[in-house]
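Novice: Return atomic coordinates for the entry below.
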Amino acid sequence: MNLAESVQALYAEYGALKGVTIEIYKQLIAVSVKNDAASATVFLQGAQVAEYKRVGEPSLLWLSEQCDYQRGKALRGGIPVCWPWFGDIDKNPDSVKCQVSADNPPAHGFVREQMWRLANVELIDSETTQITLELDVTPSELWPFSAALRLVVTVGSSLSLQFEVHNVGGQPFSFTSALHSYFNVAEVEAVEVLGLEGVEYIDTLEGWSRSCSSDPLRVAAEVDRIYRNVTGPIQINDPGFARQIKVTHSHAPDLVAWNPWVVKSIRLSHFADQDFHKMLCLESAHLLDNLQTLAPDQSYSMGLNCRISVT
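Specialist: Presented below is the predicted three-dimensional model:
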């Protein structure tokens, strides 16, 4: 089906639901939902949550104004799904790298550039809407295995994501992955992140050296850290927006903290030179030796919940 036919088919199935609209952004299709608690927009390409906004409040997520909404190009911002590897393939464990034979495979895997299927939209109650997207992964040069992926997005007084992987083929495979959350902040220099004190992290900007800090995370320069085996929730204190964001993870032991700062911002695509002031990535993940291996017919799921408190 072409773009217009796809939108028409989605409208026929979901257009009568209260608060549900199907939208076209240039070459991409998105489903937007609105209920008594919040609104959200999710793109079918990549199953990417692009916006979540509680009634009367700023958006929880940052999305670049320079996105060009072209098919096959990942959006900068929101919550991309990174799978079956995170970052550059060469930075992944050998058991993940050896499965990929393609030259120059895309960073963060390939599913964020694929068209997912809108499997269901359900109005749970007046304040809760659930969106389910699915993707059937078939063997290719990029990934020689079969898998069924599902992302369930629950939009209500908080935002929840549940990402599921099912090995539907006859061979085991290993993977790393992340829910690559871009949080919208009023001014990143004024933000502090609690809950990572004393947690060991790998500083990729310092030769992948290991360190830890007893202080809350604050951003005053480029940051690219992998916090290992995070056991509790984290909290983003954002005085500019007068709010706290509590981020809870399930089956996601690692957390990546990233802000490109001044120099790298200039090199990034779909990223304005000053955008680093308004965003902070805190990515729920399982990486490095926390990779996952699934035997045939095994499944794995990881989750993320974001809850806002106004101060």
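
Novice: can we go C-alpha only for contacts and neighbour counts from here?
Specialist: OK.

Novice: L291 and N2, how far apart?
Specialist: 38 Å (Cα to Cα, to the nearest Å).

Novice: who's more crowded, those two?
Specialist: L291 (19 against 6; other Cα atoms under 10 Å).

Novice: For that one, which non-adjacent residue is closest in space?
Specialist: T176 (5.0 Å; Cα to Cα, 6 or more residues apart in numbering).

Novice: same check, this time on L63
Specialist: G77 (4.2 Å).

Novice: For the residue nearest to L291, give its distance to S95.
Specialist: Applying Cα to Cα, one obtains 10 Å for the distance of T176 from S95.

Novice: L118 now?
Specialist: L118 is 32 Å from S95, where distance means Cα to Cα.

Novice: Over to R307?
Specialist: Applying Cα to Cα to R307 and S95 gives a distance of 36 Å.

Novice: which of those two has more neighbours?
Specialist: Counted by other Cα under 10 Å, R307 and S95 do not tie: R307 has more neighbours, with 16 against 13.

Novice: and for comparison, fold this next one:
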Amino acid sequence: MNLEYPIDIDLLDKKYSIEGEVGFMEMEGELPFISISNKYAQADICLYGAHVMSFTPHKTFELLWMSPDSFSEEGKAIRGGIPVCFPWFGPHKTDPQLPQHGFGRLTYWEVVETKSEATGETFIRFQLNASEATKTYWPYDFSAELAITVGAQLQLSLKVTNTSSEAFEYSCALHSYFNLSGIENIHIEGLQGTTYYNQLTNEHAVQEEQNLTISEPLTRHYLDTQSPVVISDPVFRRRIQVQKAGSQVTTLWNPGQEACLNIQDIPDEGYETFVCVEATNAFKHCITLAPGESHQTATTIGLDE
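Specialist: You can find the predicted model right below:
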């Protein structure tokens, strides 16, 4: 099924580029993307999926992890960066043949605004609206907007509006992959005392440790939490803070060695250099919108200084 809209890089560049700050690019064999550079940071955002692929504050090096084996072609999801999972998170509830994590990351989003803020930050806004193509996957009328601000911190906000005549339910995530010196070197702060669903064992538990270390495969969904999380990486000499709003679930994921061997678009040892910390709405925290209602799921990523 075709979820594309025609991409005219020259037209987009003419309409939305900002000299010295925002440019549109299409390299041979690669998907088209936006390159942003300002006084705070550099970032790349792919038009396919409105997918942030790189965020590098000038004070440090790349915060996000991208798989060197990621696909870069229509019809396949990009591995790494920040995929937008929408309108469902994980497998579809009733049809496992439908794409994992929804169709939001498998379609081009339309650029509708670029702006240079007075503060020196850069603002980009994307939109994805219901179409005949999206209705082959999900029968509702909707408008989704992804607002991205690139500054000393990276801010993303996914706003979903119900434009149909009936209520609908959706789940979503901002599925952020973070670049690590090594999974054995880091610990994660901010989740002590929080109940989580362990997807690998199908059990619920409470995290007792103040600082979570990762030494085995991990798929945990922390429930009823909006607390900020810090990824402490002493070898890289930095602490990455992940804040969020409008999200009641924080998902942590690392596939571990054995599963990684069976993931085509991650190198066999790729699990060693990333962890996902995601702002999620799923499980008992799916979002229900009446006609005309909206909900925003947001995350802010930056150095904890």
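
Novice: Could you get me the TM-score between them?
Specialist: Remark: TM-score between the superposed chains equals 0.93 [TM-score structural alignment, normalised by the length of structure 2]; 298 aligned residues with a Cα RMSD of 1.8 Å.

Novice: Could I get the contacting residues of the alignment partner in structure 2 of P106 of structure 1?
Specialist: Superposed on structure 2 with TM-score structural alignment, P106 of structure 1 falls opposite P99. Neighbouring residues of P99 of structure 2 by Cα atoms under 8 Å, 6 or more residues apart in numbering: 91-92.

Novice: if you set the cut-off to 10 Å instead, what comes out?
Specialist: Neighbour list for P99 of structure 2: 75-77, 88, 90-92, 105-106, 137 [criterion: Cα atoms under 10 Å, 6 or more residues apart in numbering].

Novice: could you flag which of those residues are buried?
Specialist: For those, a neighbour count by 16 or more other Cα atoms under 10 Å gives the buried set as 75, 77, 88, 90, 92, 105-106, 137.

Novice: Now distance to D265 of structure 2 too, for these, in CSV please.
Specialist: CSV is the format used below for these (distance: Cα to Cα, whole Å):
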residue, distance to D265 of structure 2
G75, 14
A77, 10
W88, 22
G90, 17
H92, 21
R105, 15
L106, 16
Y137, 24
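
Novice: Between the residues you listed, which sits nearest V150 of structure 2?
Specialist: R105 (20.1 Å; Cα to Cα).

Novice: Could you verify my assumption that the closest one touches G80?
Specialist: No - the pair R105 of structure 2 / G80 is not scored as a contact, 11.6 Å apart, by Cα atoms under 10 Å.

Novice: what do these two both touch?
Specialist: H51.

Novice: For L252 of structure 2, what is the corresponding residue in structure 1?
Specialist: Counting by TM-score structural alignment, the partner of L252 of structure 2 is A257.

Novice: How is that match assigned, secondary-structure-wise?
Specialist: strand (DSSP: H, G, I helix; E, B strand; the rest coil).

Novice: Stretch 287-294 of structure 1 aligns to what range in structure 2?
Specialist: Taking TM-score structural alignment, stretch 287-294 of structure 1 hits residues 282-289 over in structure 2.

Novice: mind checking the end-to-end distance for the matching stretch?
Specialist: 14 Å.

Novice: same check, this time on stretch 192-206 of structure 2
Specialist: One end of stretch 192-206 of structure 2 sits 8 Å from the other (Cα to Cα).

Novice: What residues of the longest helix along structure 1 count as buried?
Specialist: Counting residues, the longest helix in structure 1 under DSSP state H turns out to be helix 3-14. In terms of neighbour count (16+ other Cα under 10 Å), helix 3-14 of structure 1 has its buried residues at 7, 11, 14.

Novice: compared with structure 2, how much does that helix deviate?
Specialist: Taking mean Cα distance after the TM-score superposition for structure 1, the mean distance separating helix 3-14 of structure 1 from the aligned residues in structure 2 is 3.1 Å.
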